[in-house]
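Asker: Have a look at this prediction, sequence included:
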Amino acid sequence: MTEMPSIPSVLLELIAKYLQRNNISNFQLDELTKQYAHQSRMPLYKWWNLLEEIYQQHPTPVLGHYIGELAEPHHIHILGYLALSNPDLNNFLNCFKNFQPILQNSASFSIVQKEDSFCMCWTPVVHKNSQLSNEVLISGVLSTIRKILQRPEIAPLKIEFSAIAPADTTPYPQVYGCPVIFDSEVLRLWLPLEILHLPIPSSDPYLRKLLDQQAEALLNTIPNPDTFLKDLQLLIVNMLKIGEPSAENIANQLNMSLRSFYRKLSTYNLQYSDLIKNIRSELAKTYLTKSALSLTEIALLLGYAEQSAFSRAFKHWEHVSPSEYRKTHFLA
């Protein structure tokens, strides 16, 4: 079953911030803020409708850009924490491929590299599209990249919007400082290739604390782990962040053949599938009890494509749902 297209409800903060700066009040925003105050996500169509209403109330050319540029790393949840903790932009974008559904799940994401540029691409998976929402996304991503790299001068090379062109397209090249085209089959943000390996100078204490908790949780998965098992556990945790870690990939990372890897595990009386399950279980319990991460974020950190798959697995392990477990064990 396909999940309803949705976005993090925290993004309502961007609109609230924009309206406050311009001394504008909006009843629909107030109602949505109340409605989703205790929910991590909101339907995409409500976001689109709100943007349209704001535009009708306050018709500003390229309105979505001025909302999106207010984005801070925390507006993209775990993506922001990962961004601040990665060594460079290239590493972060590899994480972004997997975690992008947190930002919005109405498009599939990919990266294309050319000789002197690279492109972040969003291919729509819903028929309808919203120019205002695309503007918020592009400007929000640009703002986040500039802030995590601490390089406000970074400029796009070209932007291709996948929505129908607005009546007046003349302000767009001036606002974005690059060529802008419309009616593209894919939403594309082109950037200089050289920024891919720029270092990310900041660190994030929240994520650092979380990673410390990860290490503690790992030590609980196997009694008295030796160097091989510690290395293996840490490798699995890192690979979970970018998807399902196959035994083949793990063996390659350890410079072992798959057969040798399985033989090595057998000396510890371990099955690979059991090891993955134990690590996921311990990390899930740590995230649920010692962090404020949403279930969607936890699912993606554990290598699940959807929250529902994580919830089913967790209930199988612990005989209660993740939400029930958090209610009775949360330590803060």
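Answerer: Arrived safely, thanks for sending.
Asker: Only C-alpha atoms from now on, for both contacts and neighbour counts.
Answerer: Noted.
Asker: who does the strand or helix carrying Ser133 touch, helix- and strand-wise?
Answerer: Secondary structure from DSSP states H and E places Ser133 in helix 131-149. Other elements packing on helix 131-149 under the criterion 3 or more CA pairs under 8 Å, 6 or more residues apart in numbering; DSSP states H and E are helix 44-57, helix 63-68.
Asker: the helices in the stretch 151-300 of the chain, which residues?
Answerer: Assigned helices in the stretch 151-300 of the chain, in chain order: 171-176, 205-219, 227-240, 247-253, 258-266, 272-290, 295-301 (criterion: DSSP state H, counting those that start in this stretch).
Asker: Relative to Leu79, which of the ones you listed is closest?
Answerer: Ranking the helices of the stretch 151-300 of the chain by distance to Leu79, with CA to CA as the measure, places helix 295-301 first at 9.0 Å.
Asker: quick one: contacts of that closest one?
Answerer: 77-78, 98-99, 102, 240-243, 284, 287, 305-307, 309-310, 322 (CA atoms under 8 Å, 6 or more residues apart in numbering).
Asker: Put this next to the previous one:
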Amino acid sequence: MKLNTFAQGFVSSAYMRILFEYLKNQGIDASKLLNEPTPDEVDRVLIRYPLQRWVSHLQCAAARLGDPLLGLHLGKTVTPAHFGVIGYIFASCPTLGASLLRLQAYQRLIQEVEQGALEAPIIDGSDLVLKWPAGSSGEHGRLHLEFSMATLLQFSKCISSKDVEWKQVSFINPGPSSPNGYRDFFKCEVLFNQAVTSIRVPLHSLTVPLKNPEPILVALLERQANEFLNQLPTENEFVMSVRRCITSQIHEGEPELDSVASKFNITPRTLRRRLDQCDTSFRVLLEKIRQQLAKQYLLDPTLQLSDVAQLLGYSEQSTFQRAFLRWTGLTPNAYKRSV
């Protein structure tokens, strides 16, 4: 069994709640359609879903609904309440500009996409430009990108005291045969096949006051959000690259130090030394990746334990079960019952 290997990453549990709500309103049992347990109604900031799973669910829902513009239609239903603490931070700022500038600071609590993080906002003439590089490009990422941009637009509408003007929306993906649906939705110029996904907002729009500015509340909520950020894993670029390499090889069997080192054109000894300088090791990274993936795969009701063991590069199911018990103190089946 082999999984698709597009951009790695995670999205907030809020995304899944939004999709479930939308499908329910369309008269569809989302849990049955997606083979996914219904997410908690209460916001769980640190509960995240693998990007690959989220994109797969979007594609499944779009096919069931016969709606190629599902990303836009889904984004139109978003409210600050869906995102809990983060949503209320954005909604309680004094102006739209203050809210948008916080987007980069807290984006990891919303979505974390490999090579797709929001870059620092830049001023270009009379516009503010927000750019997302190619982390979720390609057809597999189209619905996700469109949902993300639609969510940002809808969020701005919800929290602003008057209509906000957007100047341009650009997508890295190829455009449809008829882009009218996009132009009607965003009410501005929409470009496709661009180098990056981006939005342009006139600088004067940044001064639009929000409906409910609460500076004291923002300060309190930001302390809480920063605590959440501190609980997310952080690694330097080299370690992240090694993690990606291990992850890409793990479905084919147990990754070897030599094969990973060859991908970086360095010797195994050099790889071992550089990881040691980062206060980690190849074995530690492999164990962490397996543990993280195991917890994700065990939530998939379509996978048997033998499938999970194979996806993690174990030749025997019993070896995986012993490793999982060592990591968590629970057997895989006990873990599945506990979540």
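Answerer: Perfect, thanks for sending it. This one's a predicted model, so the numbers in the text were calculated from it and none came from an experiment.
Asker: picking up where we left off before, single out the most deeply packed of the helices and strands packed on helix 131-149 of structure 1.
Answerer: Compared across those, helix 63-68 shows the largest average neighbour count, a mean of 23 (mean count of other CA atoms under 10 Å).
Asker: That one against structure 2, how far on average?
Answerer: After superposition onto structure 2, the mean distance of helix 63-68 of structure 1 to its aligned counterpart is 0.7 Å, using mean CA distance after the TM-score superposition for structure 1.
Asker: now the next helix or strand after that helix: which residue numbers in structure 2?
Answerer: Tracing the chain past helix 63-68 of structure 1, the next element assigned as helix or strand by DSSP H and E is helix 78-85. Applying TM-score structural alignment, one finds that helix 78-85 of structure 1 aligns to the residue range 85-92 of structure 2.
Asker: and the contacts of helix 295-301 of structure 1, which are buried?
Answerer: Among those, the ones that count as buried by 16 or more other CA atoms under 10 Å are 77-78, 98-99, 102, 240-243, 284, 287, 305-307, 310, 322.
Asker: Structure 2: matching residues for the helix holding Ser133 of structure 1?
Answerer: Against structure 2, the aligned range for helix 131-149 of structure 1 is residues 142-160 (TM-score structural alignment).
Asker: ok, and what's touching the matching stretch?
Answerer: Residues contacting stretch 142-160 of structure 2 (CA under 8 Å, 6+ apart): 55, 58-59, 69-80, 91, 95-96, 136, 163-164, 171, 173, 186, 197, 208-212.
Asker: Please apply the same query to stretch 185-199 of structure 1.
Answerer: By CA under 8 Å, 6+ apart, the list of residues contacting stretch 185-199 of structure 1 from outside reads 87-90, 113-124, 134, 138, 149, 155-162.
Asker: rewinding a little: tell me how far the match of helix 131-149 of structure 1 is from the chain's mean position?
Answerer: Using CA atoms, centre = their mean, to the nearest Å, we find the averaged C-alpha position of stretch 142-160 of structure 2 to lie 14 Å away from the chain's own average C-alpha position.
Asker: that older thread, can you put the helices and strands packed on helix 131-149 of structure 1 in a markdown table and add distance to Val180 of structure 1?
Answerer: Compiled in a markdown table, those are given as follows (distance: least, CA to CA, whole Å):
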| stretch | distance to Val180 of structure 1 |
| --- | --- |
| helix 44-57 | 20 |
| helix 63-68 | 13 |
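Asker: of all those helices, which lies closest to His316 of structure 1?
Answerer: Among these, the nearest to His316 of structure 1 by CA to CA is helix 44-57 (31.1 Å).
Asker: Structure 2: matching residues for that closest one?
Answerer: For helix 44-57 of structure 1, the matching stretch in structure 2 spans residues 51-64, with TM-score structural alignment as the criterion.
Asker: average gap between the matching stretch and structure 1?
Answerer: Compared with structure 1, stretch 51-64 of structure 2 is 0.7 Å away on average (mean CA distance after the TM-score superposition for structure 1).
Asker: now stretch 14-22 of structure 2
Answerer: Taken against structure 1, stretch 14-22 of structure 2 registers an average deviation of 1.9 Å after superposition, with mean CA distance after the TM-score superposition for structure 1.
Asker: so that stretch corresponds to what in structure 1?
Answerer: Equivalent residues of stretch 14-22 of structure 2 are located at 10-18 in structure 1, counting by TM-score structural alignment.
Asker: how far away is Val11 of structure 2 from Ile123 of structure 2?
Answerer: With distances taken as CA to CA, to the nearest Å, Val11 of structure 2 is found 28 Å from Ile123 of structure 2.
Asker: Which of these two has more residues huddled nearby?
Answerer: For Val11 of structure 2 versus Ile123, the count of surrounding residues by other CA atoms under 10 Å is larger for Val11: 23 against 13.
Asker: Quick check: that one is in a strand.
Answerer: Yes: the assignment for Val11 of structure 2, made by DSSP: H, G, I helix; E, B strand; the rest coil, places it in a strand.
Asker: Leaving out sequence neighbours, find the closest residue to it.
Answerer: Leaving aside its sequence neighbours, Val11 of structure 2 sits nearest to Gln111 (CA to CA, 6 or more residues apart in numbering; 4.2 Å).
Asker: contacts for the match of helix 78-85 of structure 1?
Answerer: Residues lying outside stretch 85-92 of structure 2 but in contact with it, judged by CA under 8 Å, 6+ apart, are 45, 79-81, 99-100, 102, 106, 109, 159, 210-215, 217-218, 221-222, 224-225.
Asker: List only buried entries from these.
Answerer: The neighbour-count test (16+ other CA under 10 Å) marks 45, 79-80, 99-100, 106, 109, 159, 210-211, 213, 218, 221-222, 225 as buried among the contacts of stretch 85-92 of structure 2.
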